[in-house]
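**Q** Predicted model follows, preceded by the sequence.
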Amino acid sequence: MGFSYLKVGLGAVVIVAAAGYGIIRSGYIAQYVDQSQNQIVEHTPYSISADAQALHDKLRIADLHNDVLLWGRNISQESEIGHSDLPRFKKGNVGVQIFTSVTKSPRGQNYKKNSAEAFDNITLLGWLQSWPSNALNKLSERALLQAQRLYDLEKKHPDEITVVHDREELEAVLKARAQGSKIIAGILGTEGGHALDGDIKNLDRLYEGGLRLMGLQHFFDNKLGGSLHGQSKAGLTDFGKDVVRLMEKKEMIVDVAHSSPAVVEDVLAMATRPIVVSHTGVKGICDTPRNLTDDQVRAISAKGGLIGIGFWDAAACDISPKGVAASIDYAVSIAGIDHVALGSDFDGSVTTAFDTSEYAVLTQELLKRGFTEKQIAAVMGENIIRFLLENLPQGQSEEETLASSN
């Protein structure tokens, strides 16, 4: 996620002006901020060949990182705002989506150096959306509030989306989709361990609230360790190590997107389970402060991890479908085909060249680059699905359930 203070600042100006008219906390202002933050480059409709579309329709599309739950818009209906909603997921053939909560974003946010003490943009956004006082004051409550939005969507549209907590539930969704259903498996996570409010007991609360993935840092240092964009660039703290151990015990997925190189190294040294970088790019093709070095890509993939390639400028440099495909291609050349996935960062305060309804254009660009159908299937979703089946809480597989009933 890359929240632009300039645009939020504009929203703040509107709030001050609106105060005189008694319309503070207007939903229109929140919608304006959403629209200004999550943009798509204007383009003519992409022309998809019959072969590319036929292949895309057979794929199981999965994505590691989407922030749409932050904005409070009605994602059951197709919108001209942002990058994703249920109708657009269906058009893009998305079957598995990780939805992350965003709980804090510092004023003046940038990729080089941010202070944890800076004014928090998410507090302002929450105020605009009329969040309850506990969510305005506690980051853990913000994570749970955004998670609840997915449960509310599931309750209203049970045939379209289900919140998945373990392998068994994911297998059930995959089976339903194989039989023709368009239901989406939604998995909950959060962006940054500051969502714990400095208390490891809150990891239990987040887990009970449905979260199965947690990023350790976001744009600033926190109690767990240094951010890639923080002031210290430090590694894991003792508290951070305790959190990682407990996450592994609970079979939660550790995400090191936004973590300092020292944190990534410390996590790899102690981890007994594979980790992910949910949304990133690779310096070998796009040399920005946001992206991974070749050595980091090799180290993460060597331990069974996943690299989610993002679609925005700091991740891909060239955000066209062709440019995103080039980043994927380069990452595969370093990590191997089994360790590269989609990490869109859709609705994460980024500008992209396509939205969730247009995923087929990426399938087409990978075909143009000479990827085989099996390789395209791996990158577009199978790698994530395999990873989740192996690393979500295990429960009982369908085969085990049948065996135990006989």
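**A** In hand now; what should we look at?

**Q** From here on, just use CA atoms for contacts and neighbour counts.
**A** Will do.

**Q** quick one: secondary structure of the closest residue to P321 other than its chain neighbours?
**A** Distances taken as CA to CA, 6 or more residues apart in numbering place L362 nearest to P321, at 5.6 Å, with adjacent residues excluded. Recorded secondary structure, L362: helix (DSSP: H, G, I helix; E, B strand; the rest coil).

**Q** L362 - how many residues pack around it?
**A** 22 (other CA atoms under 10 Å).

**Q** and it, how far is that from T356?
**A** L362 sits 11 Å away from T356, going by CA to CA, to the nearest Å.

**Q** now swap in E168 and tell me
**A** Distance from E168 to T356, by CA to CA: 26 Å.

**Q** Likewise for D295?
**A** Using CA to CA, D295 is found at 31 Å from T356.

**Q** In addition, the following structure is provided for comparison:
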Amino acid sequence: MGKTLALVVFAAALLSAQAPAKKTTAETPEARAARIHKQAIVVDTHIDTTMMLGRDGWDFMVRHQPESGENHVDLPRMREGGLDAAFFSIYMPGTVTGPEAVKRALILIDHVRRLTEQHPNEIALATTAAEVRAANKAGRIAALMGMEGGHMIDDSLAVLREYQRLGVRYLTLSHSVNTNWSDSSGDKPAHNGLTDFGKDVVRELNRLGVMVDISHVSDKTFWDAIETSKAPLVASHSSMRAISGHPRNMTDDMVRALGGKGGVVMINYSVGFLSNERYEAQQKNVPSAELPRVSWEKIVDHIDHAVKLVGPTHVGLGSDFDGTTVPDGMEDVSKLPKITAALLAKGYSEQDVKNILGENILRLLEQVEGVGRQLRAAASKSD
């Protein structure tokens, strides 16, 4: 009986080995891109949707149509495009200064905080990388805040500290005009970069664990910030000057210096920043209807150029949605998966794509938080 049973088992095993293997369906490029995009924590470091939040009758929780010109971002389209976290910009023109700028900034901060309070099951206020990850794990969108322009601190480190307490996690040193302490790329030089107080602002941002943002600043301000900062920096929404000569874009040397210090350049989707042809036409005041069209693939070109300079761990996404004219094919946030698919088609690894989509900026946020803790601990010991 034992020998017979052994023969039966052997025969069954032999037949099983000879049976044709079941065919496995290969993952299509589209399915692979969708899977990776869903697995990633996708972060955008600059959306100007904050201005819409205070508009009567406008609802962030309702899907709007991009062709109507209403806006680029709302909750349904964030879900559709897989955008898991965004820095809501605290912005007003640099010509608004003094107490009025502080008042308006506080109102914008309140808009973001109230949005998260009114919809706690959908949106979570986040101030750290850990809170972004926790929100993502819970299926909630993470709302962070970045302040677009040093004019809003009203030349006061005390005001800056209050913004940090309210949740602001980066400060753009200057916007399109100079502040009293920082030169802008959109204005004539007044300070030869950062003044002594401007350098104090950078040091205080380091101590507070708030990212120093060098988008919009003059080249000299950039180099002063790089030299002064003890923490890696961010370019929250900038692109490559080697592709489009707009002064808002970064030179190759600037990108290398930013990456060399551990920072991240977040690629901007603004058509004038993406296309030199478009930028030059704008400079010649060509009527808007006659301006060259720009395709969304240009975003990928800028990402690819930056990666070739500093590698895939120092590049991310900073769209400028709701604050600029976006390229054809990237009409709103729902189109974000196109970028993932395009990077994979170029041969980027899954991890490289996930890094660009969000892991790089989360790492930077963690590093800046860590520098802040170290500086505060060192100051406490010396007291």
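**A** That came through fine. Model, not experiment: these values are computed from the prediction.

**Q** before we move on, what SS does V62 of the second structure have?
**A** The local conformation at V62 of the second structure, judged by three-state DSSP, is coil.

**Q** hang on, it packs against L75?
**A** Yes: using CA atoms under 8 Å, V62 of the second structure is in contact with L75, at 6.9 Å.

**Q** For the two, work out which one has more neighbours and name it.
**A** Counted by other CA under 10 Å, V62 of the second structure and L75 do not tie: L75 has more neighbours, with 19 against 11.

**Q** my guess is the more buried one contacts F60, does it?
**A** Yes: under the criterion of CA under 8 Å, L75 of the second structure makes contact with F60 at 6.0 Å.

**Q** Secondary structure element for I328 of the first structure, which one?
**A** helix 321-335 (DSSP states H and E).

**Q** Show me what that helix is packed up against.
**A** Other elements packing on helix 321-335 of the first structure under the criterion 3 or more CA pairs under 8 Å, 6 or more residues apart in numbering; DSSP states H and E are helix 294-302, strand 306-309, helix 313-316, strand 340-342, helix 360-368.

**Q** Show me the contact partners of that helix.
**A** 281-282, 284-286, 294, 297-298, 301-302, 307, 309-311, 316-318, 339-341, 353-354, 361-362, 365-366, 369 (CA atoms under 8 Å, 6 or more residues apart in numbering).

**Q** Narrow the residues you listed to those that are buried.
**A** Using 16 or more other CA atoms under 10 Å as the burial test, those include 281-282, 285-286, 294, 297-298, 301, 307, 309-311, 316-318, 339-341, 353-354, 361-362, 365-366 as buried.

**Q** wait, isn't G318 of the second structure in contact with T45?
**A** Yes: with contact defined as CA under 8 Å, G318 of the second structure reaches T45; the gap is 4.7 Å.

**Q** what sits in contact with each of those two?
**A** S236, H237, M266.

**Q** Most neighbours out of these, which is it?
**A** Result: S236 is most packed of the shared contacts of G318 and T45 of the second structure (other CA under 10 Å), 32 neighbours.

**Q** That residue touches L258, doesn't it?
**A** No: counting by CA under 8 Å, S236 of the second structure does not reach L258; the two are 11.9 Å apart.

**Q** so what sits against both of those two?
**A** V265.

**Q** follow-up on the earlier one: so which of the helices and strands packed on helix 321-335 of the first structure comes closest to M252 of the first structure?
**A** Counting by CA to CA, M252 of the first structure lies closest to strand 306-309 out of those; the figure is 14.6 Å.

**Q** And W223 of the second structure, what's its match in the first structure?
**A** Matched to the first structure by TM-score structural alignment, W223 of the second structure sits across from E265.
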